[in-house]
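Novice: What would the 3D arrangement of this be:
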Amino acid sequence: MKSEEFYQQIEQRFIEWGREQTDVHVAYVAGSRARLDHAADEYSDLDILLYVDDPKQYLNENNWIRNFGNLNTAIPFQNGGGGLEWLSLFEGGYQVDFVIDSLTVFQEQAAKGVPLDWFRRGSRILLDKTGTAQRLIPEQFEKTDSSPITAEGFAFTVNTFWFLAIYLAKQIVRNELWTAKLRDAECKQVLLQTIEWYEKMVHGESYDTWHAGRFISEWVDQDVFQQLNGVFGRFDAADSWRALQETITLYEDLSRKLAAHYDYSYPEELVSEVKQWIQAHK
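Specialist: You can find the predicted model right below:
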């Protein structure tokens, strides 16, 4: 079965099930399977947001998910927005994420009439027993707002990066490679934020950098993209050193350009000390 056919079947089964549940009131599809820009491919999952009387009833157990297909597993998860959901894996490797919230929350959101940020790139109604679900759908789909650069935000990220750089170096010296990899992920988050700011500096504040590095090959400048080839290292000390050095080189180049463009101060003493320590211990 092709993925599109499978997810259409899931949606239809959900609609039929939802109509029969007196405590399920509204449901939406969001994410890639509701987007027009960069629409879903065969590997995209399905994201369903449902509003119910008592979310705990649906969060405490997952047997209700079995109404929609042959369920392999479902894992409870707290998403980045603070909401609770089930990450569900069905037979065939198909994933459906069920985000669950209360009818009270929906009523408050609908009364405001402000579309959810999650819906701004694409969303559609799957079930509506209230007649008001359309209030949360944007009139026009567009990119979501990203964090604009500020002097305070830049200072925090630049100090965080150099703090993490010396921390990573120490773990590599100690051959604590697992710890180094965990902290390197945090370092790369700072690098990504800086890349996003840099691209907006070059192309304008309205330039679309998506989120979490999605479609980065499409929106990042090619010279930056080429340098990204070297910032991820293997699980050994020598290559971890190399990757750290290349990460530092790229980050410092972009962050100094940002500082010069926006007239932000740069922590020269901190940078000098970190570089000296790394040079002495590599």
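
Novice: From now on I want contacts and neighbour counts done on CA atoms only, so please keep to that.
Specialist: Fine.

Novice: So which bits of stretch 50-57 are buried?
Specialist: Neighbour-count burial for stretch 50-57 flags 50-53, 55 (criterion: 16 or more other CA atoms under 10 Å).

Novice: correction: stretch 171-185
Specialist: 171-173, 177, 180-181, 183-184.

Novice: returning to what we had before: in helices only, show me the buried residues of stretch 50-57.
Specialist: P55 (DSSP state H).

Novice: Now the two most distant members of the buried residues of stretch 50-57.
Specialist: Farthest-apart pair in those is L50 and D53; separation 10.2 Å (CA to CA).

Novice: shared neighbours of these two, anything?
Specialist: Here L50 and D53 have 24-25 as joint contacts, going by CA atoms under 8 Å, 6 or more residues apart in numbering.

Novice: ok, L126 - contacts?
Specialist: Applying CA under 8 Å, 6+ apart, the residues near L126 are 11, 15, 26-29.

Novice: could you dump the residues you listed to CSV with distance to A110, secondary structure and neighbour count?
Specialist: Formatted as CSV, these follow (distance: CA to CA, whole Å; DSSP: H, G, I helix; E, B strand; the rest coil; neighbours: other CA atoms under 10 Å):
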residue, distance to A110, secondary structure, neighbour count
E11, 23, helix, 18
I15, 21, helix, 16
V26, 11, strand, 24
A27, 13, strand, 24
Y28, 13, strand, 22
V29, 17, strand, 22
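
Novice: Output these in JSON lines; the columns should cover distance to E252.
Specialist: Shown next, in JSON lines, are the contacts of L126 (distance: CA to CA, whole Å):
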{"residue": "E11", "distance to E252": "47"}
{"residue": "I15", "distance to E252": "52"}
{"residue": "V26", "distance to E252": "48"}
{"residue": "A27", "distance to E252": "46"}
{"residue": "Y28", "distance to E252": "43"}
{"residue": "V29", "distance to E252": "41"}
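
Novice: just the residues you listed now: which is nearest R214?
Specialist: V29 (19.4 Å).

Novice: one more to put side by side:
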Amino acid sequence: MDYNAVLDALSKWAQRTDNVRAVLVTGSAAAGDVHPLSDRDIEIYAHNVESLLEDESWWNGFGEVLVVERLANDPGPPTRLIYYAGGKLDFTLIPAGDLATAVHTRPFQVLVDKDACAPPSPSTVETPNPPKPDEVDQAINWGYAAALMCAKAVVRDELWSAKLRDNDLKDELLRMIEWDHRLRYGASIDTRYLATRMNTWMDADIRSELSHCWSRFDAADTAAALRRTTALFSRLSERVATALDLPVFDHERLISEIDHILQKRQDQHPGPTTAAAHHGTNVAEQRP
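Specialist: Here you go, the predicted model:
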């Protein structure tokens, strides 16, 4: 997909569509930091957003549509993620009256602004505030809750459920990785969304440990990866809490409980320790 041609076509469509008052390009493309497979994030400001949601023909003019994700995002503005042959456009549809007071934490580009209402684009990415104590507490509790449920699903041989709860744990692990990195190297470090470009900012030792935190669709391998993940999650959670002078959480007790649950599977299926399972048995040795 030729994005330059697409954005030109989008601008011309917006100019001749009275309902549409402004079009902004946000995301990495607006900052000039794009990968050949990067999509384009587009904000469309319109008098009547509902009409753009009801009549979907307008986005067909920008390429061959393959699939569409229609997201309500309530209470936020609705989005339409359009997957074209060779590319993708993410449209956020916003009432025109919101443009003048819109807050952007990252640079953006103005394609169309019929009413000259767009605020100035920030020149740099806004520096986030350190996590609040309740945010850290929530991440720790949610992470371990997911780990406990993942362990139980493994013992029950409910591998699909185990993978879903493992994904919940990974969400909280990523929060810890980002917080830890910014607390150690500076709040202005841009960790991006969903660890995008993680190889450019994440420490090599963390990336190395992460290579053991995903598993095959196999109970023993899932258990081993779970142990690895909780060990890393525990270490980073402790480091974040120490940096923020927060109360100590009893990580050892949680890891012991997870091991106790996983032991039930070993009791049910006695046999030689697999190489994959062995990766996760020495959790204590991985902790500082």
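
Novice: List the TM-score for the superposed pair.
Specialist: The TM-score (TM-score structural alignment, normalised by the length of the first structure) is 0.85; 264 aligned residues with a CA RMSD of 2.1 Å.

Novice: still on that earlier bit, what about the buried residues of stretch 171-185 of the first structure, which are in helices?
Specialist: Here DSSP H is the test, and these give 171-173, 177, 180-181, 183-184 as lying in helices.

Novice: can you map out the strands along the stretch 51-200 of the first structure?
Specialist: 71-78, 84-90, 94-102, 123-128 (DSSP state E, counting those that start in this stretch).

Novice: closest to F161 of the first structure out of these?
Specialist: Using CA to CA, the nearest of those to F161 of the first structure is strand 71-78, at 26.6 Å.

Novice: Show me what that closest one packs onto, helices and strands only.
Specialist: Strand 71-78 of the first structure sits against strand 84-90, with contacts defined as 3 or more CA pairs under 8 Å, 6 or more residues apart in numbering; DSSP states H and E.

Novice: any residues touching the strand it packs on, and which ones?
Specialist: By CA under 8 Å, 6+ apart, the list of residues contacting strand 84-90 of the first structure reads 59, 62, 69-79, 95-101.

Novice: Put the buried members of those into a ChimeraX selection.
Specialist: Selection of buried members from the contacts of strand 84-90 of the first structure for ChimeraX, criterion 16+ other CA under 10 Å:
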select :59,62,71,74,76,77,95,96,97,98,99,100,101
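
Novice: Most widely separated two among the contacts of L126 of the first structure?
Specialist: E11 and V26 (13.4 Å).

Novice: F161 of the first structure maps to what in the second structure?
Specialist: Matched by TM-score structural alignment, F161 of the first structure corresponds to G143 in the second structure.

Novice: That match contacts R175, doesn't it?
Specialist: No. Taking contacts as CA atoms under 8 Å, G143 of the second structure lies outside contact range of R175: 10.0 Å.

Novice: which one of these two has more residues nearby?
Specialist: Between G143 of the second structure and R175, G143 has the larger neighbour count (other CA atoms under 10 Å), namely 24 against 21.

Novice: Please say which position in the second structure F235 of the first structure maps to.
Specialist: When the second structure is aligned by TM-score structural alignment, F235 of the first structure is paired with F217.

Novice: same deal with D101 of the first structure?
Specialist: Residue pairing (TM-score structural alignment): D101 of the first structure is matched to I94 of the second structure.

Novice: so its match makes contact with L52?
Specialist: No. Using CA under 8 Å, I94 of the second structure makes no contact with L52, being 10.3 Å away.

Novice: Nearest the middle, which residue of the second structure would you pick?
Specialist: Centroid-nearest residue in the second structure: L194, 2.9 Å away (criterion: CA atoms, centre = their mean).

Novice: How about the contacts made by it?
Specialist: L174.

Novice: Next one: it relative to D180 of the second structure, how far apart?
Specialist: Going from L194 of the second structure to D180 of the second structure by CA to CA, to the nearest Å gives 15 Å.

Novice: now A153 of the second structure
Specialist: Applying CA to CA, the value for A153 of the second structure to D180 of the second structure is 29 Å.

Novice: Likewise for R265 of the second structure?
Specialist: As defined by CA to CA, R265 of the second structure lies at a distance of 33 Å from D180 of the second structure.

Novice: Looks like the match of F235 of the first structure contacts L159 (just checking).
Specialist: Yes. Using CA under 8 Å, F217 of the second structure is in contact with L159, at 6.8 Å.

Novice: re earlier: mind putting the strands of the stretch 51-200 of the first structure into JSON lines with distance to A260 of the first structure?
Specialist: Formatted as JSON lines, these follow (distance: least, CA to CA, whole Å):
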{"stretch": "strand 71-78", "distance to A260 of the first structure": "39"}
{"stretch": "strand 84-90", "distance to A260 of the first structure": "42"}
{"stretch": "strand 94-102", "distance to A260 of the first structure": "43"}
{"stretch": "strand 123-128", "distance to A260 of the first structure": "40"}
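
Novice: For A165 of the first structure, find the nearest of these.
Specialist: Smallest distance to A165 of the first structure across the strands of the stretch 51-200 of the first structure (CA to CA): 29.2 Å, for strand 71-78.

Novice: what about that closest one, how far off from the second structure?
Specialist: Average distance, strand 71-78 of the first structure versus aligned residues of the second structure after superposition (mean CA distance after the TM-score superposition for the first structure): 2.7 Å.

Novice: which residues touch that strand?
Specialist: Contacting residues not belonging to strand 71-78 of the first structure are listed as 59, 62, 65, 84-91 [CA under 8 Å, 6+ apart].
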